[in-house]
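>>> turn this into a structure:
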Amino acid sequence: MHRFDLRVYYEDTDLAGIVYYANYLKFIERGRSEWLRALGFDQRALKEETDTVFAVRRLEADYIAPAKFDDALTVLSTAEAVTPARLVLAQQVLRGEERLFEAKVTLVALNAAGGPTRLPKPLRDAFAALV
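Next comes the predicted model:
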């Protein structure tokens, strides 16, 4: 499991001071990017050295409670499944212990031209060890 902490800025909110729904997707994207970095993978290097990029193939999301301006939030990310070309992750956004948002995200590996490819073995092995 990976933990990424963030704060809600004014720009993340609507006129009522509540986080705009699409910004949760940005929050969990940041959580995934920082998790890769913590595991020792640089997305730019993956693209340059292995011709591999990631795309969201499927996302199921539940909005449970609103986050508000200046809230301290945590994104928790957990690997659920790994295949040669796909990662399935569970992600949650919390305010303290309160669950605000959760998503199940399926990521696929693509080459830089947008065609399907396999995950680089070191990355696949790192995530397989977490399932």
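
>>> going forward, measure contacts between C-alpha atoms and count neighbours the same way
Fine.

>>> which parts of the protein are strands?
Taking DSSP state E to define them, one finds strands in the chain at 2-7, 53-63, 72-83, 86-95, 98-110.

>>> buried ones in the first one, by neighbour count?
Using 16 or more other C-alpha atoms under 10 Å as the test for burial, strand 2-7 gives 2-4.

>>> go through the protein and flag its longest helix.
When the chain is scanned for its longest helix (criterion: DSSP state H), the result is helix 23-38.

>>> residues contacting it, please?
With C-alpha atoms under 8 Å, 6 or more residues apart in numbering as the contact definition, helix 23-38 has outside contacts at 2-4, 12, 42-43, 75-77, 91-93, 101.

>>> who wins on neighbours among those residues?
Counting neighbours by other C-alpha atoms under 10 Å, Val93 leads the contacts of helix 23-38 with 28 neighbours.

>>> could you measure from the spatially most central residue of the chain over to Ile18?
Taking C-alpha atoms, centre = their mean, the centroid of the chain lies closest to Arg32, which sits 3.2 Å from it. The gap separating Arg32 from Ile18 is 23 Å, by C-alpha to C-alpha, to the nearest Å.

>>> one more, so I can put them side by side:
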Amino acid sequence: MSHVFSLRVYYEDTDLAGIVYYANYLKFIERARTEWVRELGIDQARLKAQEGIVFAVRRVEADYLAPARFDDRLEVRTETESVGGARLVLRQEVLRDGERLFAAVVTLVALSAAGQVARLPAGLRRQLR
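Here you go, the predicted model:
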């Protein structure tokens, strides 16, 4: 099962050639992850306040396949690849009318308030699967 997040490309997202600036794809997939977690019923502010846990990106493998342009309607699809004790691996892709423009494998880790790797609570791991 995948989560779908829709967005439109604004002028501020593009470079002088009118195509989406490469770093903005990372922003798009970040927004999609935030909405995916929210739709799962996970309140990240509460997780931080009560459990002392935040998520941090550990690694991103990205493939830029085709350009998105100003005013395009895009979809970001997010799927869970694996959930470990403190690690979460996601596959994300950006599409325009079904055409795959960008693909990424994102590894997230759970961190404590002190910045140390923290084990995810079992209930949270189940939600993320």
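
>>> sorry, back to before: please identify the most buried of the strands of structure 1.
Highest mean neighbour count among these (mean count of other C-alpha atoms under 10 Å): strand 86-95, with a mean of 22.

>>> for that strand, give me the average deviation versus structure 2.
Here the mean offset of strand 86-95 of structure 1 against structure 2 after fitting is 0.3 Å, by mean C-alpha distance after the TM-score superposition for structure 1.

>>> with stretch 23-31 of structure 1 instead?
On superposition with structure 2, the mean distance recorded for stretch 23-31 of structure 1 (mean C-alpha distance after the TM-score superposition for structure 1) is 0.3 Å.

>>> identify each buried residue in that stretch, please.
Judged by neighbour count using 16+ other C-alpha under 10 Å, the buried positions of stretch 23-31 of structure 1 are 24, 27-31.

>>> would TSV of these with distance to Val105 of structure 1 be doable?
Rendered in TSV, the data for these read as follows (distance: C-alpha to C-alpha, whole Å):
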residue	distance to Val105 of structure 1
Tyr24	13
Phe27	13
Ile28	10
Glu29	10
Arg30	13
Gly31	12
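
>>> and the nearest residue to Thr74 of structure 1 once chain neighbours are set aside, what does it touch?
Spatial nearest neighbour of Thr74 of structure 1, excluding adjacent residues (C-alpha to C-alpha, 6 or more residues apart in numbering): Asp5 at 4.4 Å. Applying C-alpha under 8 Å, 6+ apart, we find Asp5 of structure 1 in contact with 72-75.

>>> any idea which of those residues is closest to Val82 of structure 1?
When these are ranked by distance to Val82 of structure 1 (C-alpha to C-alpha), Val75 comes first, at 20.3 Å.

>>> distance of the nearest residue to Val88 of structure 1 once chain neighbours are set aside relative to Arg58 of structure 1?
Once flanking residues are discounted, Val88 of structure 1 sits nearest to Thr106: 4.4 Å by C-alpha to C-alpha, 6+ apart. Distance, Thr106 of structure 1 to Arg58 of structure 1, using C-alpha to C-alpha: 5 Å.

>>> so stretch 2-21 of structure 1 matches what in structure 2?
Mapped onto structure 2 using TM-score structural alignment, stretch 2-21 of structure 1 covers residues 3-22.

>>> start and end of the matching stretch, how far apart?
Start-to-end span of stretch 3-22 of structure 2 (C-alpha to C-alpha) is 22 Å.

>>> equivalent analysis for stretch 112-128 of structure 2, please.
End-to-end distance for stretch 112-128 of structure 2, by C-alpha to C-alpha: 18 Å.

>>> contacts for it?
37, 40, 48, 52-54, 80, 83-86, 109-111.

>>> state the distance from Ala38 of structure 1 to Arg95 of structure 1.
Shown here: Ala38 of structure 1 relative to Arg95 of structure 1, a distance of 22 Å by C-alpha to C-alpha.
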